[in-house]
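Student: Mind folding the following:
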Amino acid sequence: MAKLIIVAILANQLLTLAFVSVVEQIDPDSPVLMRSVFSFVTCVLLSSWLQADARRAYLVAREKGCITPVDGTHPTLSIAPNCPRRWLVILHIEMNPAIVGISA
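Tutor: This is a model prediction of the structure:
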């Protein structure tokens, strides 16, 4: 979850910086509340999007057989090195370890 929060905050900061620079050019006296609301909404949307994207990446990887879950015959989790969008698959597994048989 910490990775998700860090990525969302960093992306949010970049988007908010771009937004503020555009708004400053259009209206230098724009209210600070508008910037804060934009930043909050962007952070929520980014984290939701990242979680959904990680879930989709995991489902695709599972369909393609790129993930070997933990069970009686496989004592360790295995994710194929050529797994598409591997970092998102790992992120989803780290947020939901029970889906592959790992106790949290």
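
Student: hey, let's count contacts and neighbours off CA atoms from now on
Tutor: Will do.

Student: isn't G101 right up against P69?
Tutor: Yes. G101 is within contact range of P69, at 6.3 Å (criterion: Cα atoms under 8 Å).

Student: buried set for the longest helix seen in the chain?
Tutor: In the chain, assigned by DSSP state H, the helix with the most residues is helix 32-63. Using 16 or more other Cα atoms under 10 Å as the test for burial, helix 32-63 gives 35, 39, 42-43, 46-47, 50-51, 53-58, 60-62.

Student: Farthest from the middle of this protein: give me that residue.
Tutor: Distance from the centre of the chain peaks at D29, with 34.1 Å (Cα atoms, centre = their mean).

Student: Now the second one, please; I'll put the structures next to each other:
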Amino acid sequence: MEARTRVLIKGWLCVTLLGVAVSEVEALIFVATFFPFSDSALLPVILAHLASTVILVMVWAVRDARSAYQRALDDGYVRLAPRTRVVTGIARDCPRRWLVVLHIQLHPELIDL
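Tutor: Modelled structure (predicted):
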């Protein structure tokens, strides 16, 4: 498997796991709150809500990562190679650094692999 493909898969896996983790916490809250009072008719509604939560969290994470990368680029926290868009470094004190790294993982063309 090509290195860029591995980086891209790792990025999307992180985004997906974040969405699933948020959905799991929400499911725990639903079960603890409504399970004693609900019947099985609510189960499809809860499952649809949890599935949409995964999708919404994934969209949020990708957009937030793009915003963090652009802000880091504008503020000089991301170093680019001369005359290219290839990222050569990210400052350690970069705010929301993990989102900048996530954006780069989702766009492996930004790094030289």
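
Student: Mind checking the TM-score on these two?
Tutor: After superposition, the two chains reach a TM-score of 0.82 (TM-score structural alignment, normalised by the length of structure 1), with 100 aligned residues with a Cα RMSD of 2.2 Å.

Student: Check how far the following helix or strand past the longest helix of structure 1 sits from its aligned residues in structure 2, on average.
Tutor: Moving toward the C-terminus from helix 32-63 of structure 1, the first helix or strand encountered (DSSP states H and E) is strand 67-68. Superposing on structure 2 and averaging over aligned pairs (mean Cα distance after the TM-score superposition for structure 1), strand 67-68 of structure 1 comes out at 0.9 Å.

Student: centroid residue for structure 1?
Tutor: L50 (3.0 Å).

Student: what's it in contact with, if anything?
Tutor: Residues near L50 of structure 1 by Cα atoms under 8 Å, 6 or more residues apart in numbering: L4, A8.

Student: Counterpart of it over in structure 2?
Tutor: In structure 2, the position corresponding to L50 of structure 1 is occupied by A61, as judged by TM-score structural alignment.

Student: Please report how far its match lies from V86 of structure 2.
Tutor: 22 Å (Cα to Cα, to the nearest Å).

Student: Ok, A72 of structure 2 next?
Tutor: 14 Å.

Student: Kindly report the same for L80 of structure 2.
Tutor: For L80 of structure 2, the distance to V86 of structure 2 - Cα to Cα - is 5 Å.

Student: Number of residues surrounding whichever residue in structure 1 pairs up with V78 of structure 2?
Tutor: Using TM-score structural alignment as the criterion, the counterpart of V78 of structure 2 in structure 1 is I67. Per other Cα atoms under 10 Å, the neighbour tally for I67 of structure 1 reads 19.

Student: I appreciate the help and will end here.
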